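Trainee: sequence plus predicted model, see below.
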Amino acid sequence: MASAEEGRDFKDSMKYESARLRSFIGYPRDGAIFAIRYAKAGLYYKNEGGYEVHCYCCGVTIPKLSEFDNPAMIHRNMSRNCPFFTRNPEVNVSVTNDEEKCGNFKLTSLLTSLNQDLGYLERGMPPSGAAQRVTTTTRNNEQPIAGASNAQSEAARELLLKKKKLIRENKRLKMAEMCVVCLRQETSIVFLPCGHLITCEDCGKGTHMRRCELCKTVVKGACKVYKC
């Protein structure tokens, strides 16, 4: 009885896109860049090793994908009757709506936290190893500081880490805004009535786009979004 209740509680928690995204903190580094696309496709990571991801609605298991694969389309093809697609508004809460229902969890801070825990201070190195290799530099010419006090060294190191953090955050946010179809241009078209912002203008207004690539709702209209 308890296990059944735990299963329901887990399923309820995974309906939040932010919760699915957090599940990828333990995902292998060379596949972590797909975490956002997996989470948007209703998939989460069990943290059992390997690359397999799972749907919290239908339970389908999807193996490691390549950078050219579309997780949402593959999920749809493997499980056409999955509630994530047939009843998306009822069973899925996107990151945008999550801010009100999950303690005001911002996408920016979520991605930054995920990025740090995955160990990307330096590519392929854990955070602790990367921090040990940071060289103390001067403000002007970035040459090693000779004889600097511990306080000065720590301040210089923190400055470098903050700079790297901002660069990583910027890259993550840009990736989150990429069109899920062409993966080259930023999203700018909102589908109606589902409200998903997942494609660029070229892909979103194409004659082939009859259904939303994420939830498969019939597209009755499209609206261009202008970002400040």
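Mentor: Arrived safely. Every value quoted in this text rests on a predicted model; they were computed, and no experiment measured them. Numbers count the residues shown, from 1 in each chain.

Trainee: make it CA atoms for all contacts and neighbour counts henceforth
Mentor: Fine.

Trainee: spatially nearest residue to G221 (excluding sequence neighbours)?
Mentor: Using CA to CA, 6 or more residues apart in numbering and skipping residues adjacent in sequence, the residue nearest G221 is L192, 5.0 Å away.

Trainee: what about the one you found, neighbour count?
Mentor: Residues within reach of L192, counting by other CA atoms under 10 Å, total 17.

Trainee: where's it relative to H54, distance?
Mentor: 28 Å (CA to CA, to the nearest Å).

Trainee: repeat for P89
Mentor: From P89 to H54 the distance is 19 Å (CA to CA).

Trainee: who has more neighbours out of those two?
Mentor: H54 (18 against 14).

Trainee: wait, a strand at that one?
Mentor: Yes - counting by DSSP: H, G, I helix; E, B strand; the rest coil, H54 is part of a strand.

Trainee: just the buried residues of stretch 100-116, please?
Mentor: In terms of neighbour count (16 or more other CA atoms under 10 Å), stretch 100-116 has its buried residues at 105, 107, 110-112, 114-116.

Trainee: what lies in contact with that stretch?
Mentor: 18, 22, 24-25, 95-96, 98-99, 127, 165, 168-169, 172-173 (CA atoms under 8 Å, 6 or more residues apart in numbering).

Trainee: ok, longest helix in the protein?
Mentor: helix 150-176 (DSSP state H).

Trainee: which other helices and strands contact that one?
Mentor: helix 107-117 (3 or more CA pairs under 8 Å, 6 or more residues apart in numbering; DSSP states H and E).

Trainee: what is the orientation angle of the helix it packs on with helix 150-176?
Mentor: Helix 107-117 runs at 120 degrees relative to helix 150-176, counting by axes from the mean of the first three to the mean of the last three CA atoms, to 10 degrees.

Trainee: please identify the buried residues of the helix or strand hosting R76?
Mentor: In this structure, R76 is located in helix 71-78 according to DSSP states H and E. By neighbour count on 16+ other CA under 10 Å, the buried set for helix 71-78 is 71-73, 75-76.

Trainee: name the SS class of E90, please.
Mentor: With three-state DSSP as the criterion, E90 reads helix.

Trainee: how near is it to A222?
Mentor: Relative to A222, and taking CA to CA, E90 is found at 22 Å.

Trainee: neighbour count: these two, which is higher?
Mentor: A222 (18 against 10).

Trainee: then this one, side by side with the first:
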Amino acid sequence: MPTDTQAGRADQPFRVFLVDDHRVVRSGVAAYLAMVDDIEVVGEAADGQEALDRIAVLEPADALPDVVLMDLMMPGMDGITATRRIKARWPAVEVVAVTSFVEESKVRGALEAGAAGYLLKDADADEVAAAVRAAVAGRMHLDPAVARILADSTRAPQRTGESLTRRQREVLLLIAEGASNRQIAETLVVSERTARTHVSDILARLGLASRTQAAMWAVQEGLAQGPR
């Protein structure tokens, strides 16, 4: 979801930080993001620890990135660990995993660590830009192959909508429509913090890792029709 800071600088480019152990990959991503008007690359790092250190330097200048594009497979601190630490220290900074691998354990690990999206490294510039914009808006952007893995993993028979309260079912329907936490709060006339708590409780009750899985589950169970 957009933070107050992001809302206040809506006319400025979204700040993106690149993390990948291959310099050529970082250079390539930076080059094609440079052609996107509403995105600015503000830093890069070769591993998770370096990313934490360099992002910390940006904090005193009120220049934290809006989104970190995070490679998962790196020497030293890997991307999942770095994602978890970034989200713990800077909750407003979104992370999108960018990797060559489509393994359920990696997908689940990244999403459970707090990633707001999952892309493959062969994604084109438009898709990367779309993932950045979605993350800033509080939405999830997934490569189709990753979405299929998550859809398959939601087919556990022990999960039932009967375990949800009436309000949680209302929130689940809004999640399935693609609503952000802010939009859920506005629709239900509650605070954003309350909306976020409802989403967390729904994921815990259903045993799911992300709001994207929750949306897919709701559609598969016939409780919702999905994003409009």
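Mentor: Thanks, I have the structure now. Everything numeric here is computed off the predicted structure, so don't read it as measured data.

Trainee: overlay them and tell me the TM-score.
Mentor: Once superposed, the chains reach a TM-score of 0.25 (TM-score structural alignment, normalised by the length of the first structure), with 100 aligned residues with a CA RMSD of 6.0 Å.

Trainee: sorry, back to before: return the member of the buried residues of stretch 100-116 of the first structure nearest to E5 of the first structure.
Mentor: Minimum distance to E5 of the first structure across those is 25.6 Å, recorded for F105 (CA to CA).

Trainee: re earlier: quick check, the residue nearest to G221 of the first structure in contact with K224.
Mentor: No - between L192 of the first structure and K224 there is no contact under CA atoms under 8 Å: 11.0 Å.

Trainee: what do the two both touch?
Mentor: With CA under 8 Å, 6+ apart, L192 of the first structure and K224 have no common neighbours.

Trainee: that older thread, would JSON lines of the buried residues of stretch 100-116 of the first structure with distance to I198 of the first structure be doable?
Mentor: Below are those laid out as JSON lines (distance: CA to CA, whole Å):
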{"residue": "F105", "distance to I198 of the first structure": "20"}
{"residue": "L107", "distance to I198 of the first structure": "15"}
{"residue": "L110", "distance to I198 of the first structure": "19"}
{"residue": "L111", "distance to I198 of the first structure": "18"}
{"residue": "T112", "distance to I198 of the first structure": "21"}
{"residue": "L114", "distance to I198 of the first structure": "21"}
{"residue": "N115", "distance to I198 of the first structure": "22"}
{"residue": "Q116", "distance to I198 of the first structure": "25"}
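
Trainee: who's in contact with L18 of the second structure?
Mentor: So L18 of the second structure contacts 26, 30, 41, 43-45, 68-70 (CA under 8 Å, 6+ apart).

Trainee: by contact count, what packs against the helix or strand hosting R54 of the second structure?
Mentor: Assigned by DSSP H and E, R54 of the second structure falls within helix 48-58. Using 3+ CA pairs under 8 Å, 6+ apart, the elements in contact with helix 48-58 of the second structure are strand 39-45, helix 79-89.

Trainee: could you list the buried residues of the helix or strand containing R108 of the second structure?
Mentor: Taking DSSP H and E as the definition, R108 of the second structure sits inside helix 104-113. By neighbour count on 16+ other CA under 10 Å, the buried set for helix 104-113 of the second structure is 106-113.

Trainee: I'd like these as JSON lines, with distance to T194 of the second structure appended.
Mentor: What follows is the buried residues of helix 104-113 of the second structure, written out as JSON lines (distance: CA to CA, whole Å):
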{"residue": "K106", "distance to T194 of the second structure": "30"}
{"residue": "V107", "distance to T194 of the second structure": "27"}
{"residue": "R108", "distance to T194 of the second structure": "25"}
{"residue": "G109", "distance to T194 of the second structure": "25"}
{"residue": "A110", "distance to T194 of the second structure": "24"}
{"residue": "L111", "distance to T194 of the second structure": "21"}
{"residue": "E112", "distance to T194 of the second structure": "20"}
{"residue": "A113", "distance to T194 of the second structure": "21"}
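
Trainee: out of these, who's nearest A147 of the second structure?
Mentor: The closest of those to A147 of the second structure turns out to be V107 (CA to CA; 9.6 Å).

Trainee: mind listing what that closest one touches?
Mentor: 118, 146.

Trainee: so where do the strands sit in the second structure?
Mentor: All strands of the second structure, identified by DSSP state E, fall at 14-19, 39-45, 67-70, 94-99, 117-120, 141-142.

Trainee: now tabulate those in CSV and tack on distance to I55 of the second structure.
Mentor: Output for the strands of the second structure, formatted as CSV (distance: least, CA to CA, whole Å):
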stretch, distance to I55 of the second structure
strand 14-19, 8
strand 39-45, 8
strand 67-70, 10
strand 94-99, 12
strand 117-120, 20
strand 141-142, 23
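
Trainee: select, out of those, the one closest to M216 of the second structure.
Mentor: strand 141-142 (12.3 Å).

Trainee: who's in contact with the closest one?
Mentor: So strand 141-142 of the second structure is in contact with 116-119, 130-131, 134-135, going by CA under 8 Å, 6+ apart.

Trainee: contacts only, for A19 of the first structure.
Mentor: Contact partners of A19 of the first structure, counting by CA under 8 Å, 6+ apart, are S13.

Trainee: flag every buried residue along whatever helix or strand it lives in.
Mentor: Taking DSSP H and E as the criterion, A19 of the first structure maps to helix 17-22. For helix 17-22 of the first structure, the neighbour count (16+ other CA under 10 Å) marks 17-22 as buried.

Trainee: quick one on the thing from earlier: could I get the helices and strands packed on helix 48-58 of the second structure in JSON lines, plus columns for distance to R205 of the second structure?
Mentor: As requested, these are arranged in JSON lines below (distance: least, CA to CA, whole Å):
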{"stretch": "strand 39-45", "distance to R205 of the second structure": "37"}
{"stretch": "helix 79-89", "distance to R205 of the second structure": "22"}
